[in-house]
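Visitor: no FASTA, just this:
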């Protein structure tokens, strides 16, 4: 288990909020809410860590100190119940990477096994007073899990286009000035669908083009990529409902987000015509990430997004 520090009050972005706070960031919102105030104005310097060093250590959820201990004591049972839950409900095998206590429960971060790749989470209720971990009542947010799978399927059936996007972002990182999150951070506190160190995919509730692909996968997880691609309904595609969110960080711990790099990447993304269709946002952050919330966006971050997204269709 990634060790928790002090609990986190309601934050924004990808953090999972339980016990009265909002759920994991959903794209099923108004655009104004999608452009949530990503600044970490209240972040203290002792909660910041270099993005290259961040593995999820210190991530915390509200009121999770005691439930975190109980979850750790029952880790084996939780892992077993989680693996069974995703296999039974979503026909998918998963790895359990991390379990984080919160009010009245614990959040379980998982990663899919096999060719279909995504990260998501489940929740197991915990009765703190009775010290009971209720693995038989494990649950997951259906919208989040289904969209995580859909994002993974979109990446799978358009792998050539995504290879071009990946190659471009990796070439930027290879120059040494910018970087992304660590794989360990994605595994331990990611939980947001198809993710790479440089971007994540998010769908709105109105996205319909990928739904036939999802239905086919759930009916037969061993279906060929060709048949999954044939099930994709291009006529129903709307770029506004399919988001590719690019998040980069400065490599140098002393560097502020570079306007030169930001403008260069923005221009090159605008000019690319071979990357996946969708609505692109882009943010360039300094080198630090808040270890409690796993967020990198701050007041000095440079952003291209709502209402001026980069649209590919």
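Guide: Sure thing, it's come through. Worth saying up front: this structure is predicted, and the values here are computed from it rather than measured.
Visitor: Could you use CA atoms for every contact and neighbour count after this?
Guide: Will do.
Visitor: what ranges do the helices span in the stretch 201-313 of the chain?
Guide: Counting by DSSP state H, counting those that start in this stretch, the stretch 201-313 of the chain has helices at residues 211-219, 225-231, 259-271.
Visitor: mind checking which of those helices is nearest residue 141?
Guide: helix 211-219 (16.4 Å; C-alpha to C-alpha).
Visitor: which other helices and strands contact that closest one?
Guide: Counting contacts by 3 or more C-alpha pairs under 8 Å, 6 or more residues apart in numbering; DSSP states H and E, helix 211-219 is packed against helix 142-157, helix 225-231.
Visitor: Please repeat the previous calculation with a cut-off of 7 Å.
Guide: Counting contacts by 3 or more C-alpha pairs under 7 Å, 6 or more residues apart in numbering; DSSP states H and E, helix 211-219 is packed against helix 225-231.
Visitor: For the helix it packs on, give me every contacting residue.
Guide: 157, 212-213, 216 (C-alpha atoms under 7 Å, 6 or more residues apart in numbering).
Visitor: okay, now the one to match up with it:
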């Protein structure tokens, strides 16, 4: 079984070796070892132009992101980070129950007025297919929890034997949006490949196993 699950996951998983690749603006003067990285310097293109607006309205931006996830995807999430971006804030959120995954929500800004748009329904969105992908990856992890626990033990053993480092939990929380993710890998599955599973989740979030 272990060999089977590893073979399948080799197709689905991307091993992480450093900071999140979703970060579009790297620290210019130095790099940070993965074992020391906790999300510092994480910002998107032109985020410096919206930083003040985002910081001033962080509580409301977070509220809108949480509401969007609940209303659109029937899922409760917590906000781990609010990141300035071009004319928007990217809210890094995490679902813990009944499935676990990381994803992001985009809250648009009115740059001309230096404020949030009062019509939140017009400016809160997610990248096409990204939340759906995250949900399916969380369902996959739930369905194969025993196998993933074995995989985690195997990776831990290899890490100790060969001095390998994975991402810190704080870095994952602040920067990750790829779905189910651990220090060493994430699971990426399109909802288009499992439409019935995704639809079933939207109708019933009482997930015990799959």
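Guide: Received it, and whenever you're ready, just let me know what you need. If you're wondering where the values come from, they're calculated on a predicted model, not measured in any experiment.
Visitor: Now render the helices of the stretch 201-313 of structure 1 as CSV, adding distance to residue 202 of structure 1 and mean neighbour count.
Guide: Below are those laid out as CSV (distance: least, C-alpha to C-alpha, whole Å; neighbours: other C-alpha atoms under 10 Å):
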stretch, distance to residue 202 of structure 1, mean neighbour count
helix 211-219, 14, 18
helix 225-231, 19, 15
helix 259-271, 18, 14
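Visitor: Generate CSV for the contacts of helix 225-231 of structure 1, with distance to residue 64 of structure 1 as supplementary columns.
Guide: Converted to CSV, the contacts of helix 225-231 of structure 1 look like this (distance: C-alpha to C-alpha, whole Å):
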residue, distance to residue 64 of structure 1
157, 39
212, 39
213, 38
216, 38
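Visitor: Same list, the helices of the stretch 201-313 of structure 1, but as CSV with distance to residue 179 of structure 1 please.
Guide: Putting the helices of the stretch 201-313 of structure 1 into CSV (distance: least, C-alpha to C-alpha, whole Å) gives the following:
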stretch, distance to residue 179 of structure 1
helix 211-219, 32
helix 225-231, 31
helix 259-271, 12
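Visitor: Which among the ones you listed is found nearest to residue 171 of structure 1?
Guide: helix 259-271 (11.5 Å).
Visitor: so that closest one aligns onto which residues of structure 2?
Guide: Across structure 2, nothing matches helix 259-271 of structure 1 (TM-score structural alignment).
Visitor: what's the answer for stretch 112-125 of structure 1, then?
Guide: With TM-score structural alignment as the criterion, stretch 112-125 of structure 1 aligns to 95-108.
Visitor: how many neighbours does the counterpart of residue 177 of structure 2 in structure 1 have?
Guide: For residue 177 of structure 2, the aligned position in structure 1 is residue 191, judged by TM-score structural alignment. Using other C-alpha atoms under 10 Å, the number of residues around residue 191 of structure 1 comes to 27.
Visitor: residues near the closest residue to residue 191 of structure 1 other than its chain neighbours, how many?
Guide: Nearest non-adjacent residue to residue 191 of structure 1, counting by C-alpha to C-alpha, 6 or more residues apart in numbering: residue 120, 3.8 Å away. For residue 120 of structure 1, the neighbour count with other C-alpha under 10 Å is 27.
Visitor: what's the one helix or strand residue 120 of structure 1 maps to packed up against?
Guide: Using DSSP states H and E, residue 120 of structure 1 falls within strand 119-127. Secondary-structure packing of strand 119-127 of structure 1 (3+ C-alpha pairs under 7 Å, 6+ apart): strand 105-112, strand 132-133, helix 142-157.
Visitor: try it again with 6 Å
Guide: strand 105-112 (3 or more C-alpha pairs under 6 Å, 6 or more residues apart in numbering; DSSP states H and E).
Visitor: Could you list every helix and strand that the strand it packs on packs against?
Guide: Strand 105-112 of structure 1 makes packing contacts with strand 94-102, strand 119-127 when contacts are defined by 3+ C-alpha pairs under 6 Å, 6+ apart.
Visitor: with structure 2 superposed, average distance for that strand?
Guide: Mean deviation of strand 105-112 of structure 1 relative to structure 2 after superposition (mean C-alpha distance after the TM-score superposition for structure 1): 0.7 Å.
Visitor: Buried residues, that strand. List them.
Guide: 105-112 (16 or more other C-alpha atoms under 10 Å).
Visitor: cool, stretch 26-33 of structure 2 as well?
Guide: Neighbour count says stretch 26-33 of structure 2 has residue 26 buried, by 16+ other C-alpha under 10 Å.
Visitor: Stretch 58-73 of structure 1 now?
Guide: 58-72.
Visitor: quick one: terminal-to-terminal distance for that stretch?
Guide: 19 Å (C-alpha to C-alpha, to the nearest Å).
Visitor: Contacts for stretch 100-117 of structure 2, please.
Guide: With contact meaning C-alpha atoms under 6 Å, 6 or more residues apart in numbering, stretch 100-117 of structure 2 is reached by 65, 87-95, 123-126, 138, 177-180.
Visitor: try 8 Å this time
Guide: Stretch 100-117 of structure 2 is contacted from outside by 50, 53, 57, 61, 64-65, 87-95, 123-127, 130-131, 134-135, 137-138, 141, 173, 176-181, using C-alpha atoms under 8 Å, 6 or more residues apart in numbering.
Visitor: what's the residue nearest the centre of structure 2 in contact with, if anything?
Guide: Nearest to the geometric centre of structure 2 sits residue 177, at 2.1 Å (C-alpha atoms, centre = their mean). Contact analysis of residue 177 of structure 2 by C-alpha under 8 Å, 6+ apart lists 92-93, 102-104, 134.
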